[in-house]
Every structure is written in C-alpha cells, then in structure tokens.
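Trainee: sequence plus predicted model, see below.
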Amino acid sequence: MASAGTIVLNTFFSCLSAVTIIGNVLAIAVFTKDGKLRSTGDVYILNLAVADLTVGAISMPFTIAENVIGHWPLSQALCKAWLVVDFTACSESVLSMVLISFDRYLQIVRPHRHRAKTFRVKLALLACTWIIAFLMYGPAILLWDVFTGVNPIQTNRCEADFPLRSAAYTFTMSFMEFVVPLALLSYLYSQVYCHAIRWFRRRPSSADGRGTATELGKMFHRRLAVNLTVLLLVFFVCWCPYMVGTMILSQCASCIDYYSVAFVALDWLLWSNSAINPFLYAYCSPRFRESVTRLVSKCCGTQTAGHISPQPV
C-alpha cells in the first residue's frame, strides 16, 4: 500500500508531466499552423518543443509508472532504449537553448550573417545537435557493459548509475552538458543586451520627443534585462542542483545517496525545465502569442479580441 506522501508526490509528478506535454504540444501546433513562423529562427523553438515534449511524454511517465509499481516493469533492452531517449532529449533541450541564444545574437549583433543563414543551414545545425546529444550518453548506455563487463543499470530499477562507475566520464559529461552551455548562454545574451543598449543610444531623437524616447529606452532596457535574466536563471536553477550533485557523487560516492528521494527530486527539478521552456521561449514571442490566441479562439469558437503588439524579447 503506497503511503500518502508517495501518492501526493506521484500526483504532482503526473501534473508536471501533463503541463509539459500540453505546453509543448501547443507550441508545436502553433508553429505548424502559422506559415510565417517557419521562415524565422523560431524553427529552433520548434526543435526545443519537440525535445521537451519527449521529456514530458516519455521520460516522466515511465518514471512515474516505475515509482507506482515499485520496480521497472519492462525488459533491460527497453530500459536502455528509454534511457537513451531520456538522456538524448535532455541534452538536446540544452543544445536547443544555445541555438536559440546564438540565433538571437546573430539577429541583433550580426544581422548580415543572420540573413545569410538559409533554412537548410538551420536544419543542418539541428541535425548536428541531435547527433551530439546522442553521442554524449547514448553509446555509454548501450555499450558500457560490452566494453567493461559491468552493467551500469540496476536489475529492478531503470537508472544509469554512471557516477558510481566512472568519475572521469561523469564529471566530463556534466561539465559539457551544463557548464559549457551556461557559459555560452551568459556570453551570447550579455552581447545581445550590450548591443541593444548601444543601438538605442545611437538612435536620433527629436528635441520634443527626447523625454518620451528616454522613457521608452529605459523600459526597453529593463524588459530586455529581465527577460534575459529569467532565461538564464531558470536554466541555472533547474539544472545546477542535479549537475553539482552528480559531480560531487562522481568524486565521493559516500557523500550523497544516489537512490535517495532527495536525489530523485533533483532529477525532477531538471526535468521541470522542459515544462517551463514553452512559456519562456515560445510564448514570449509576440508572433507565438498572437498565434496561440487565434488557435485557442478557433478551437473554442470565439473571436480574437484585439491585436497583441510586439514586445522586445
């Protein structure tokens, strides 16, 4: 008989999975319905939604089922397949965020290079990120026992305990999956913000409208700074605890209980980033907000009230 705490926890996880699925499905539906979005950098947002939807529809439900049943109900082969999908989708989510930030950097700081990027180039970049995301953990999950003779997956639980098998591999992958993307995101967004400030200060303004222009500039800088800070902060808060815990565990196995409820909570905190991403990336785009409003109005049989004016992202 499951305890009340376990029931509440699994119910919360189920709600988180549902939010992740609904949010990302809506983002994908908006992209496929709106032809204007297909020719923009929002293709990266679509890719992010696909990766996050995979986390919400595959990673989360199987873990919930395992928690409810008390053990992994399927074969070891399916466990490996599930782990490959989970690790690849999480890694691709991070790489997609880096691509989005790089696209915004080119759009604002290097507009000529941004206009020169064709849709095929963008698709090629996305294909490369999926390959990289798979190579980070996929071969290790599939072939670890073949080359070492030790299966990194438990008999009754579908968990890849790399931190307990190889400190060097775990530390390196954690560094590549979190520290490097965080540094890239911080650099690219800082460049976007600094360039936006310089661009606004160079804009000519009339004497009569100087006060208004100054106020608009302050609002623009404040909103841009808040948006970029939130993007970085959410990624840091969701990913940092799990990655730091994994790095510590790889160096000191007795310092943290890898199979404890606390470490499971860190795993879910990382996954929660996939539930938040649609609201941070897709819905902060004015075109996406307009398209969502039209799509929801069409589904509900109502008319869209008004026009949503663009706001800086």
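Mentor: Now that the structure is in, tell me what you want to look at.
Trainee: when you work out contacts or count neighbours from here on, use the C-alpha atoms and nothing else.
Mentor: Fine.
Trainee: geometric centre of the chain: which residue is closest?
Mentor: S93 (4.0 Å; Cα atoms, centre = their mean).
Trainee: name the element it belongs to?
Mentor: Counting by DSSP states H and E, the element that carries S93 is helix 76-109.
Trainee: ok, S274 to L48 distance?
Mentor: According to Cα to Cα, to the nearest Å, S274 stands 9 Å off from L48.
Trainee: okay, one more to line up with it:
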Amino acid sequence: MHNITAEIPHAAATCNETWLIPSPSSEFSLGVLVLLALLMVLLCLVTILGNILVILAFVMDKNLRHRSNYFFLNLAVSDFAVGVFCMPLYIPYSLTGKWHLGRGICKLWLAMDYLLCTASVFNIVLISYDRFLSVTKAVSYRAQQGITSNPAIEMVAIWVLAFLLYCPAILFWEHVAGHSVVPVDQCHAEFFHNWYFLLCASTLEFFVPLLLVTYFNMHIFHNIQRRQRRGSVQDCESARSSSLSWRFCGLPRPGASSPSSEAEDSVSSSVRPKKESLETDCSSPSRGNSVTPENDFSASFCLKTGSKLQRDKKIAKSLAIIVCVFAICWAPYSLLMIIRGACQGTCVHNFLYEATFWLLWLNSSLNPFLYPLCHVKFRMAFLKILCRKKFATLRSGSF
C-alpha cells in the first residue's frame, strides 16, 4: 500500500503548493491549531476588506480614474479574489493535511490560485513599467494618453498570460500523462514531480518579473538623479535675472528658433540637490531687477518643471516600496522551492515552507495599505469612504 506520509514530493513553483507531511494536527496541540486558524482567518478578512476599499475608491472617486491607477485596480481585483476564494478553501486543508472537497473543486482551486497569484505578480510588473514610461519618457507618454494607449488591453493581456503559464498544465497534465499521481485526500498539481517544468515556470513567474521591476526602478532613480545634477543655483539665478531664462527653461526666446529635444526638456525639468527647492529659486525675480514678461514666464515654467520632478520622486519612492514588499514576500518561498526540489524535500522543514507559503498571501493583504501610504489621492478617497460610512451610521443611530 502506498504510504503518502512517507513520501516527500517536490515543491511547486507558485503560491498554492504545500504538502503537510505530517499534518499540522499531529505536530501541534489543539490550542496552537486554534491560534493558527484565527490568524489565517484574520489575514483572510484583512485581504478582503482592504481590497474592497480600493475597488470602492475607484467606483466612488472619479479623480482616481486615470491610466496608471487602473493598473492598481487590476491588482486589487486579483488580491481580492485571493482573499475570497483561495484562502478560505486552503485553511482547513492547511490545518488537517487532507482535502475533503473532491477533485473538481480541487482543480478549480488550483487553477484560480495559480492564476490569481501570477496575475498579481504580472500586475506589479505592469505598474512598474507604466511608472518607468511616465518618468523617463514623459513627453511621449502624455502624447499617447487617449490616442493609442488603452489600459484595458494591457489589463486583459495580464490575465491571459497568467492563465497560459500554469492553468493548461493544471487542467490537462493527467490526461496527457495518462494517469493521476495525486492521492484522493490531497490537492496539488500533477506536475509537482517535474522539476524542469517547475524551474521554468517559477523563473517566468518570479525571477524574470523581479529583474524587470528592478531594472525599471533603477532607471527611474537614475533619471531623477541626472535631472537633479543638471540643476544648479547659478542656472536658476541667471534664469531669473536675464533674458537667457528662456534658454534655461528649455524654450526659445519669442521670435527666435531653438532646436528643442527631449534631452533639453529633461534639462529644463531639473532641480538643484539643495534644501531650497527649485520652485523657491525660480518663483520670483531677483532683487533689483524688474519683472519682465520673459522672467515672469521663466519663473512659471521653472515652477511647473520643479513640481514635475518632485512628483516623479514621490512616484519612484512609492513604487520602490511596493516592489520591495513584493520581493520580501515572494523571495523566501521561491528560494526554498529551489532548495527543496534540489534535495528532494529532505532539507527544508515543512513548517518553514508553510510559513513562506503564507507569506505570499500576505503580499495580497499588504498591497491595499501601500496605496494610501504612497498616494495622496488614494488616501483622500479612502478617508471619504470611511468618513461617509461613519457619518451614515451616526445619522441612522440618531433617529
């Protein structure tokens, strides 16, 4: 008779492959199991409520409905589905080590879990790429808004790619192989023994996205630093005190022609790396000089470009936070998956592997809290929703 508890299978390369050998019920006391169950349910509720708040913000606040934030909405939808479907079904399986819902529900759960987790990762890559374009190629990025760029197409493409990576293998692997290797009381993918498939799939799911978002962030910070270095006090003061301010701000003098380029636009949007901002330096003419139309326009333009740079710096910081949280939540599981597969599952304790597995889902719980932390518009939209509900509750209680 085949003894499943004596077998140590390979680890899979996504966020739903955990085999409890032996089951937690045989490792922990009843009190510890109850505590674990409460923590799992709490994480599930936080994931659901947090992402509902993001979705409601888009429904109720029209100021959030522009290209970049639609990608955050796409991410919130995938994270919300993780909390609604994947976590609740996995909790009893995680605590008992046995699947009691049948093969059909198991297949559906596996497909949804792989799909949603992969879509969440791909959405983070798309968000990073969109921020990369908005900061480093601002002119062409604005020109594409509403013309050739359609965020809906990119959002749908994310889900298609996520589906193609794992779901066909989950649904048809046993039919191609001619038999199933999964016991009746277990729920994991048929390909958990195929190390080559797992390595390739995990590379496409985590390591390649991590390299891409790192590349985008490095270029964003490099672009901002280059623009800061090109700015100086002398340039700004000369812009305020002379008619050369037209050239400093990257614009031709009235009546004169000047070869404009994106490089000059980049220079014009730089600020000095000092405590005093460019807006302060360029917002008013220097003492002793009369305010000419040229200087007045120069001050206005410098104020706008300085504000653009400050906004880009905030974008870069917020994106860096989201990406760092993604890397911290996914890296432990991915690394343990490789180690576990290399040593046939004998060198990684199952409890440690289970902890890194739940760390993946923690990313879906943290993402909604990163939006208000990094974006003022999200924070204001959340406050409007929460305060409106609080006001409605007080009103209903007064009657």
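Mentor: Perfect, I can see it now. What you see is a predicted model; the values in this text were computed from it and never measured.
Trainee: if we can go back for a sec, you'd agree the residue nearest to the centre of the first structure is up against V55?
Mentor: No. Using Cα atoms under 8 Å, S93 of the first structure makes no contact with V55, being 9.1 Å away.
Trainee: mutual contacts of those two, please.
Mentor: S274 (Cα atoms under 8 Å, 6 or more residues apart in numbering).
Trainee: hang on, the earlier thing: name the residues contacting each of S274 and L48 of the first structure.
Mentor: Both S274 of the first structure and L48 are in contact with S93, where contact means Cα under 8 Å, 6+ apart.
Trainee: tell me where the second structure has strands.
Mentor: Taking DSSP state E, the second structure contains no strands at all.
Trainee: and the longest helix for it?
Mentor: Longest helix of the second structure, by residue count under DSSP state H: helix 293-342.
Trainee: the residue nearest to the centre of the first structure matches what in the second structure?
Mentor: When the second structure is aligned by TM-score structural alignment, the residue opposite S93 of the first structure is S120.
Trainee: residues contacting that match?
Mentor: S120 of the second structure neighbours (Cα under 8 Å, 6+ apart): 75, 78-79.
Trainee: what is the neighbour count of the equivalent of S75 of the first structure over in the second structure?
Mentor: In the second structure, S75 of the first structure lines up with G102, judged by TM-score structural alignment. As a burial measure, G102 of the second structure scores 12 neighbours (other Cα atoms under 10 Å).
Trainee: got the contact list for G102 of the second structure?
Mentor: G102 of the second structure makes contact with V184, according to Cα under 8 Å, 6+ apart.
Trainee: state the distance from it to L64 of the second structure.
Mentor: Distance, G102 of the second structure to L64 of the second structure, by Cα to Cα: 42 Å.
Trainee: check L360 of the second structure too.
Mentor: Going from L360 of the second structure to L64 of the second structure by Cα to Cα gives 27 Å.
Trainee: more neighbours, those two?
Mentor: Using other Cα under 10 Å, the more surrounded residue of L360 of the second structure and L64 is L360, with 23 against 17.
Trainee: give the aligned equivalent of the more buried one in the first structure.
Mentor: Here L360 of the second structure is matched to L270 in the first structure, going by TM-score structural alignment.
Trainee: just checking, its match touches Y242?
Mentor: Yes. Here L270 of the first structure lies in contact with Y242, judged by Cα under 8 Å, at a distance of 6.7 Å.
Trainee: that older thread, which of the contacts of S120 of the second structure fall within helices?
Mentor: Using DSSP H, the contacts of S120 of the second structure in helices are 75, 78-79.
Trainee: got these as a markdown table, with neighbour count and distance to S232 of the second structure columns?
Mentor: Output for these, formatted as a markdown table (neighbours: other Cα atoms under 10 Å; distance: Cα to Cα, whole Å):
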| residue | neighbour count | distance to S232 of the second structure |
| --- | --- | --- |
| L75 | 27 | 40 |
| S78 | 23 | 45 |
| D79 | 29 | 45 |
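Trainee: I'd like those residues as JSON lines, with distance to F192 of the second structure appended.
Mentor: Formatted as JSON lines, those follow (distance: Cα to Cα, whole Å):
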{"residue": "L75", "distance to F192 of the second structure": "27"}
{"residue": "S78", "distance to F192 of the second structure": "24"}
{"residue": "D79", "distance to F192 of the second structure": "24"}
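Trainee: of all the residues you listed, which comes closest to P372 of the second structure?
Mentor: Closest approach to P372 of the second structure among those (Cα to Cα): L75, at 14.7 Å.
Trainee: so what's the equivalent of that closest one over in the first structure up against?
Mentor: Superposed on the first structure with TM-score structural alignment, L75 of the second structure falls opposite L48. When contacts are counted by Cα under 8 Å, 6+ apart, L48 of the first structure touches 92-93, 96-97.
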